[in-house]
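K.L.:
quick one: sequence plus predicted model below, questions after.
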Amino acid sequence: MFGGGKAGKTLAMDQARAGKRVAMVERGLIGGSCINVACIPSKALIRSAQMHALVRRAADYGTPVEAGLDMPAVAGRTAGVVAEMVAFNRKGFEASGLELVLGWGRFVAPRVIEVQSGDGPRRLTAPAIYLNLGTVAAVPPVPGLADAEPLTHVEALRVEELPRHLLILGGGYIGLELGQAYRLLGAEVTIIEQAPRVAAREDDDVSDALLKVLEGDGVAFATGVAVSQVAGRSGNAVTVTLADGRSIGGSHILVAAGRKPMTRDIGLEIAGVALDERGFVRTDPSLRTTAEGIWALGEVAGTPMFTHASLDDYRIIKSGLAGGGYVSTARIIPYCVFIEPELARIGLNEKEARARRLSCRVFRMPMDAVPRARTSGERKGMMKALVDDTDRIVGFTMFGAHAGEVMTAVQMAMLGGLPYQAVRDAIIAHPTLAEGLGLLFGTAPGNT
């Protein structure tokens, strides 16, 4: 196993427990990027920010209190959550019987990996090699940006002093999550997005709802404009010059402008592993690469950049090892953006349905119509669902409190091929947020 992300470590432990001799080469992120520098620490930071914001508005619930901020304690809590997860993963590795080889690796011959570690170089080979190398934050070639030593999501999760004014390049999901978190903690935040809208892959009404909520939190936006130059040093003073001539000054700058695969300078060409035009590993639906005996899993193989999608790649490999036929095509992969309130989606949205020339009815409803949203004071957002001509649900989007949990109920209905009426007429406990699904599918649909 070359790389120890979610798919790789799960497969490695599985095969080791089955009695096979397994070595997992990892540069140093024990457990993968998710628990070290991505999902787990970011959600820990976000939770701290949400708690800080809730305390600040506790008077709305009849409990006025003073709210202070201990940023080193916030960073310490995040680090503590990560440390616990790393220890848990290391214990799992040891129990499984796999050999963890820590160090930088590269191919030096087909199916031969040389690892540079503290003990010196070591060469490993096997009849089957699995690449689970992951991705890293991309830093665009904007003049002055690299010299400004910008934060990426990695460094942003370890800041012990609250930025005075954080400038974020990128209005995608990482930029929105971290931008709102730092704003809730008390920093000024400006998000700069070259596209006309933030969260550009979502429908316009969802993007507009996101923008309205984040602007209500005090996040500033500059959309539809490129960055032409950056000057200064992040952590001190930095100035971003936009293509329209405007300049925006801040204390820190964070790059959240996409990710690039970890495929450079590791000898993949020696192994015979071909890459696509973006540098990701080319695979077939069974995740085989162009090299005999080598497979690729997770983000490096172009799998959607979610831990749960990477885990499903493990299932594909496991199926293949058992002689099954599970492949990557036709998967429906949900995702959730952990802003406040959450954004969750499964299946198609209106833009995608129109692009496919699919006739759908659209059900939509504001979260304010759900009784539980009113009692909890979490009334922001909306639900919407797409239903095809056979009454099957083909897409669901929710922007509201605990959207990820509610989405899963719809996902189960979609997997079961249930008509939307089954969800509409289900007896759902009152008052819950999921009860809103019955209300949603009871509304008069429109068409798209």
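P.N.:
Perfect, I can see it now. Numbering: from 1, shown residues only.

K.L.:
contacts, neighbours, all on C-alpha from now
P.N.:
Fine.

K.L.:
closest to the centroid, which residue in the chain?
P.N.:
In the chain, the centroid-proximal residue (CA atoms, centre = their mean) is residue 306; its distance is 5.1 Å.

K.L.:
what's the neighbour count on the closest residue to it other than its chain neighbours?
P.N.:
Using CA to CA, 6 or more residues apart in numbering and skipping the chain neighbours, the partner closest in space to residue 306 is residue 335 (7.4 Å). Residue crowding around residue 335 was assessed by other CA atoms under 10 Å; the count is 19.

K.L.:
from residue 75, how far out is residue 335?
P.N.:
Distance, residue 335 to residue 75, using CA to CA, to the nearest Å: 26 Å.

K.L.:
one more to weigh against that first structure:
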Amino acid sequence: MSIEQYQNLIIGSGEAGKYLAWNLAKMGQKTAIVERSMIGGSCPNIACLPSKNVIFSAKAVSLANPSSGLGVMSGTLQVDMAGVARRKREMVEELVTIHLNNFKATGAELILGEARFTGSKTVQVELQSGDTRQLAGERVFLCVGSRASIPNVPGLAAARPMTHVEALNLERLPEHLVVLGGGYVGLEFAQAMRRFGSRVTILQRGPQLLDREDPDVSAALLELMHDEGIEVILKAELLSVAGRSGEEVRLKVRSASGEREIVASDILAAAGRTPNTDRLGVDQGGIELDARGYIRVNEKLQTSAVEVWAMGDCAGSPQFTHVGYDDFRVVLSQLTSGGRTTTGRLIPYCLFTDPELARVGMSEAEARSQKIAYRVARIPAARIGRMQTLSETRGFVKALIGENDRILGFAAFCAEASELMAGVQTAMLGNLPYTLLRDAVLTHPTASEGLTVLFTSGFANPVVSGAK
């Protein structure tokens, strides 16, 4: 079998891979991109956009419920899960069409199949059609992503738990959903399914939800879950599982209160990610992995193999689509004589619960660990006029300010937090003092106007010494 030669060979059509393929192909370079299953990667198919689509349906349920007090509806409220799934599916189909048109317009060759290294910068592709092709690239780029991990618990794998993939395709309402994990995916799905009408239990191994956040953030989320009617068990150890998810499952759980059995209808595994490098044959390509299976890269996203780069989840980058896009920009910069690297990137985070949690920069714990002195500006969300107009006054906004008046970190747990964060992040990127936002004339009544309130009247706390 002859080996087909390309200037650029990209494995995986996720965020970084597809943008790199489109841009290199538009430059007139012969470029092929191999995709195992999902055109455009996980974001438009099974992750970011579909999940937010479903979450918005759950938001609509909460707003239409007469108990919300908005005065827009009365009578019995019914949830059509098939309709929720259909709306999501229609959006995905439209996005896939857009991606296919982009591949056609740019001239990047999309090859549907699974690639495995057979040598340096050479792969064998098992095509979806059943045929095989041998491909080689002068340069190779890996963007193979990650998948939900299934914890090694007796009986769990045999119970066939859902991951976010299956949960997004549900056309029925689980009677009682047990969510394994109190991180981003677990919390978003827990709240959505509860609002649709499921009974929901979250099992979190650690002592708090979102174990990397400051205690005040985690406590606010725990209170939210409780108020939504979601049972949360912290310091929970799942000992064993019996039964089949989707029918009936029995979970034996140990926590601070002792051992108990939870009988439920469904399990959602949301307890971490596993890189999709195990079937890639990286050893044949001379590509090193770290102890967790992620591809080793430097600040330029170069691997241990010459002229081979890795991007996105599989490279150990923060697992967000916006980071995958920046990884593309880093690699493209390397190919076009630019100097962009991953060093010092300011990465924003957003949890799309209702209300949202948005954070960028340092947490208080991180500032203390680095012995950086800071002071905290903090206000309740109710101080922001926009929240009053929405009748969504839960939460708070806080910022960490350094000794030079620069913003070290920012966290917002409130409605429209994701949009509120962007202005602060811009100020941080520009190394601007917080006083610039304090003194700005911001539109009333918007969420961003809350920054004026925050930086004018939020300093009730003294400077905190990071050395403590």
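P.N.:
That came through, no problem. No experiment lies behind these values; they were computed from the predicted model shown.

K.L.:
where exactly do the helices run in the stretch 251-400 of structure 1?
P.N.:
For the stretch 251-400 of structure 1, the helices defined by DSSP state H, counting those that start in this stretch cover 268-271, 307-321, 350-355, 371-376.

K.L.:
what comes up buried for the longest one?
P.N.:
In this case it means helix 307-321 of structure 1. Within helix 307-321 of structure 1, the residues that count as buried by 16 or more other CA atoms under 10 Å are 307-318.

K.L.:
hey, where'd the strands end up in the stretch 251-400 of structure 2?
P.N.:
Using DSSP state E, counting those that start in this stretch, the strands of the stretch 251-400 of structure 2 run over residues 258-264, 266-269, 273-275, 308-310, 348-351, 356-361, 375-380, 396-401.

K.L.:
return the distance of the fifth one from the chain's centre.
P.N.:
So that's strand 348-351 of structure 2. 8 Å (CA atoms, centre = their mean, to the nearest Å).

K.L.:
same deal with the last one?
P.N.:
The chain centroid and the centroid of strand 396-401 of structure 2 are separated by 22 Å, computed with CA atoms, centre = their mean.

K.L.:
compute the inter-axis angle for that strand and strand 356-361.
P.N.:
For strand 396-401 of structure 2 against strand 356-361, the angle by axes from the mean of the first three to the mean of the last three CA atoms, to 10 degrees is 0 degrees.

K.L.:
in structure 1, what stretch matches strand 396-401 of structure 2?
P.N.:
Using TM-score structural alignment, the residues of structure 1 aligned to strand 396-401 of structure 2 are 382-387.

K.L.:
residue 10 of structure 1 -> structure 2?
P.N.:
Match for residue 10 of structure 1 (TM-score structural alignment): residue 19.

K.L.:
in what helix or strand does that match lie?
P.N.:
helix 15-26 (DSSP states H and E).

K.L.:
what's the mean distance for that helix versus structure 1?
P.N.:
With mean CA distance after the TM-score superposition for structure 1, helix 15-26 of structure 2 departs from structure 1 by a mean of 0.4 Å once superposed.

K.L.:
after that helix, heading C-terminal, what element do we hit next?
P.N.:
Next in sequence after helix 15-26 of structure 2, counting helices and strands by DSSP H and E, comes strand 31-35.

K.L.:
mean shift between that next one and structure 1?
P.N.:
Mean for strand 31-35 of structure 2 is 0.3 Å (mean CA distance after the TM-score superposition for structure 1).

K.L.:
how far is the helix or strand just after that strand from where the chain is centred?
P.N.:
Counting by DSSP H and E, the next helix or strand C-terminal to strand 31-35 of structure 2 is helix 42-45. In terms of CA atoms, centre = their mean, the centre of helix 42-45 of structure 2 is found 11 Å from the chain centre.

K.L.:
likewise stretch 250-263 of structure 1?
P.N.:
Counting by CA atoms, centre = their mean, stretch 250-263 of structure 1 comes out at 14 Å from the chain centroid.

K.L.:
picking up where we left off before, I'd like the buried residues of helix 307-321 of structure 1 as CSV, with distance to residue 339 of structure 1 appended.
P.N.:
Formatted as CSV, the buried residues of helix 307-321 of structure 1 follow (distance: CA to CA, whole Å):
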residue, distance to residue 339 of structure 1
307, 18
308, 18
309, 20
310, 22
311, 23
312, 25
313, 27
314, 28
315, 29
316, 31
317, 33
318, 34
